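In: could you look at this predicted model? Sequence included:
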Amino acid sequence: MFQQNYLYWFAGIILLAVAFLSLRDKNNPRRFSTGLFWGLYGLTFLLGDWAYHLAAQWVGDADAGKRYLNISVGAIVVIMALIAGFGGVRLGSYHQRSETQRKESATRLGNKLFWPALAIPIVTVVGVLSFSYIPGLQQALFGPGNHATLITLFSMTLGCLIGWGIALKLTHEKAGQSLQEARRLLDSIGWAFILPQLLATLGLLFTQAGVGSAIAHLTETWLAVDNRFIAVATYAIGMAVLTMVMGNAFAAFPIVTAGIGIPILVLQHGGNPAVMAAIGMFSGYCGTLMTPMAANFNIVPAALLELPDRNAVIRAQIPTGVTLLGVNVFLLYWLMFL
């Protein structure tokens, strides 16, 4: 049966290929550190149950083997952070066409250039619907059980492969050049590419460390949360600020809601939890607009568009984020207690 690990291994193989090409790129002044960065990142995708079993056999104890392997992965992350922090990921040479050739190709292809990009969401949607509504298809490929996440990832991967094939057919490029382009994009984005995974881990650490309880204690001790408006403003602004720190409103939501939303707004002031959750998440998204930690939304587009200012997207979004946050405070105050 097809397993989710296969997709991770596929991603790991691509990253290792990128690392190998980086090591061979003599035009990159930091080719060894760049190759090491992407190689270590690819290695983390190749790890799985087999690595735990191997570590358990080597150590002689399953729990100890798992602990050592987890420590090793943590060490890999620290090394990657040091490489990125010291500017170890740099741009190199990617065997691209000249500017004139690219313009001629773009003129020749016209709107056909959008076909590969459109193939990805179309195939993903068709795949998800097919596995959901064609009897026996899901079980035949993935086995019994609920495979919602695997279905989405599998369909998206299939869409990417089909889009890749269409792109090769349209541009008449060699398959190896697409790997060079993948390397160029990864090098352009740099450390920000791994930020979503690190922030997801940070959210788990905050939850385990009891940050929500600490926020509740500080709020009740230092703020006049007996005042309904102050409590509402604290919750909405807290969602935005913690989202800016963590880069993810979904990670900030359980922490702020457990510390302020439920104990103060719902239990103390009798607010509607459904309204609190909806507008609270919207307030978190306001923070997303104003932080480089939300790399997928703010840093990656600037890198892909090769903007001279990496924070250009954030600067353009700050007025919108601040305005929406103010509107959310008043919406939450008016609607939560109807």
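Out: Right, received. Where do you want to start? Residues are numbered from 1 along each chain as shown.

In: only C-alpha atoms from now on, for both contacts and neighbour counts.
Out: OK.

In: ok, L36 to K26 distance?
Out: 15 Å (CA to CA, to the nearest Å).

In: these two: which has the busier surroundings?
Out: Neighbour comparison, L36 and K26: the larger count goes to L36, with 22 against 13 (by other CA atoms under 10 Å).

In: so who does the more buried one touch?
Out: A19 (CA atoms under 8 Å, 6 or more residues apart in numbering).

In: against N70, how distant is it?
Out: On the measure of CA to CA, L36 and N70 end up 20 Å apart.

In: next up, a structure to set beside the first:
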Amino acid sequence: MLKIEYVYWLIGAWLILCAIYNIRERRRSMAAFWAVVGCAFLFGDAIMAAGAAHTRWPAQAMGTGVIALGLLAASGTMQKHDSTESERRDSAERLGNALFVPALTIPFATIVFVLVLPRLSLRGIPLVDSTQSTLVALGLACVVAALAAMLTTRAPATQALSEGRRLLDALGCVALLPMLLATLGGVFAATGVGEAVAAIVGMLIPVGSPLACLLAFALGMVLFTIIMGNAFAAFPVMMAGIGLPLLIHKHGAAPALLGSLGMLTGYCGTLLTPMAANFNIVPAVLLELRDQYAVIRAQWPTALALLAVNVILMAVLIFR
């Protein structure tokens, strides 16, 4: 059975390879950074098993690793490696629109794998765990896209690995931000932030008004997404604090409509924040824009317009 752990191991092996590339070129800080992250991917299962057995040292080691990542990122010694402008121009002119083939392969292959893999079995055993099929499909799609890139560019596998390392180094510690922010939402929910939000909202707004509760929920989704950079991280907090107790239980809002439109409202905050690095900062880095906030400056009118539309849709639909 294909499991998500296999995808993690593949990512971990590649990160260790990136560390080896960097240590050979004497970029020691960058090598240490990716080596720590790679070990987390490779040995995550062992760390969880040790934690379940009440062995403290793996958790302490991982905590030390997280601190080390923060110190390395803040040290300013993580030198980036990039190709020359002439190399990029020559490659772009030679390949033209064929450059889009590997990038488009990822979403299309993911859709195909998501639809096909859960239906496959071997001797009565499902080929992939249905609860992990989407992530496994995404991992397989990335492998297929890498093969498509090599076929499109006619580059050897070693060059593919080297260029992948170069791109990862160009992103640096920003590449980890989406994972950290997604984890932050679970931490907030587990530590009772949702209940604290509910108490604050109860003191500030008239909870007997469904429209007031709706505005608090919508603006809270946007605000928490701006802070945490991820609507998935904001959603459990706002749903626990306002959505469930006030909108659904007190005012009878439709849960499915509130959930879907609430998430879409949170994405308006994604367009406004540098914390959503994979959407707003990474493109600026890859395109080598002079203004690292240029993407956000171009998006904010769209974000505000979508926010207004979403609030109107929720006010009209969720209380019917």
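Out: Structure's in. What do you need? Bear in mind that the values here come from a model prediction, so they are computed numbers and not experimental data.

In: the helices in the stretch 101-250 of the second structure, which residues?
Out: Using DSSP state H, counting those that start in this stretch, the helices of the stretch 101-250 of the second structure run over 133-153, 157-171, 177-190, 193-204, 210-228, 231-238.

In: pull up the aligned stretch in the first structure for the last one.
Out: Same thing as helix 231-238 of the second structure. Matched against the first structure by TM-score structural alignment, helix 231-238 of the second structure falls on residues 249-256.

In: residues contacting the matching stretch, please?
Out: So stretch 249-256 of the first structure is contacted by 200, 203-204, 206-207, 211-212, 215, 235, 238-240, 242-243, 246, 280-281, 284-285, 287-288 (CA under 8 Å, 6+ apart).

In: with the second structure overlaid, report how far that stretch is off on average.
Out: Stretch 249-256 of the first structure, aligned to the second structure and superposed, deviates on average by 1.5 Å (mean CA distance after the TM-score superposition for the first structure).

In: how far is stretch 283-293 of the second structure from where the chain is centred?
Out: Distance of stretch 283-293 of the second structure from its chain centroid, counting by CA atoms, centre = their mean, to the nearest Å, is 19 Å.

In: closest to L258 of the second structure out of the helices of the stretch 101-250 of the second structure?
Out: When these are compared by CA to CA, helix 210-228 sits nearest L258 of the second structure, at 9.5 Å.

In: what residue of the second structure takes the place of P196 of the first structure?
Out: Aligning on TM-score structural alignment places P196 of the first structure opposite P178 in the second structure.

In: oh sorry, the question was meant for V322 of the first structure
Out: In the second structure, V322 of the first structure lands on L304 (TM-score structural alignment).

In: what about that match, how many residues nearby?
Out: 16.

In: so what's it closest to, chain neighbours aside?
Out: Nearest non-adjacent residue to L304 of the second structure, counting by CA to CA, 6 or more residues apart in numbering: C268, 7.1 Å away.

In: distance of the residue mapped onto the one you found from the first structure relative to G326 of the first structure?
Out: Counting by TM-score structural alignment, C268 of the second structure lines up with C286 in the first structure. Relative to G326 of the first structure, C286 of the first structure is positioned 10 Å away (CA to CA).

In: these two: who's more crowded?
Out: The residue with more neighbours, out of C286 of the first structure and G326, is C286; 29 against 15, by other CA under 10 Å.

In: which ones are touching the counterpart of T157 of the first structure in the second structure?
Out: In the second structure, the residue matched to T157 of the first structure (TM-score structural alignment) is G139. Residues near G139 of the second structure by CA under 8 Å, 6+ apart: V7.

In: do I264 of the first structure as well
Out: Taking CA under 8 Å, 6+ apart as the test, what I264 of the first structure contacts is V225, A231.

In: mind listing what the equivalent of I281 of the second structure over in the first structure touches?
Out: Matched to the first structure by TM-score structural alignment, I281 of the second structure sits across from I299. Counting by CA under 8 Å, 6+ apart, I299 of the first structure touches I189, A192, P292, R310, N311, V313.

In: hang on, isn't the second one packed against A295?
Out: Yes - counting by CA atoms under 8 Å, A295 is a contact partner of A192 of the first structure at 5.8 Å.

In: so how far is A40 of the second structure from whichever residue in the second structure pairs up with G87 of the first structure?
Out: Aligning on TM-score structural alignment places G87 of the first structure opposite G76 in the second structure. G76 of the second structure is 23 Å from A40 of the second structure, where distance means CA to CA.

In: check A160 of the second structure too.
Out: For A160 of the second structure relative to A40 of the second structure (CA to CA), the value is 23 Å.

In: repeat for R26 of the second structure
Out: Distance from R26 of the second structure to A40 of the second structure, counting by CA to CA: 23 Å.

In: ok, V295 of the second structure to N280 of the second structure distance?
Out: For V295 of the second structure relative to N280 of the second structure (CA to CA), the value is 6 Å.

In: who's more crowded, those two?
Out: N280 (23 against 20).

In: what's the more buried one in contact with, if anything?
Out: Applying CA under 8 Å, 6+ apart to N280 of the second structure gives the contacts L271, T273, P274, Y293, V295, I296.

In: try it again with 6 Å
Out: Residues near N280 of the second structure by CA atoms under 6 Å, 6 or more residues apart in numbering: P274, V295.

In: again, but for L150 of the first structure
Out: L150 of the first structure sits next to Q4 when contact means CA under 6 Å, 6+ apart.

In: now whichever strand or helix holds it against helix 175-189, angle please.
Out: Using DSSP states H and E, L150 of the first structure falls within helix 148-171. Here the directions of helix 148-171 of the first structure and helix 175-189 differ by 120 degrees (axes from the mean of the first three to the mean of the last three CA atoms, to 10 degrees).

In: okay, which residue is most central for the second structure?
Out: The centroid of the second structure falls nearest to P178 when counting by CA atoms, centre = their mean (3.7 Å).
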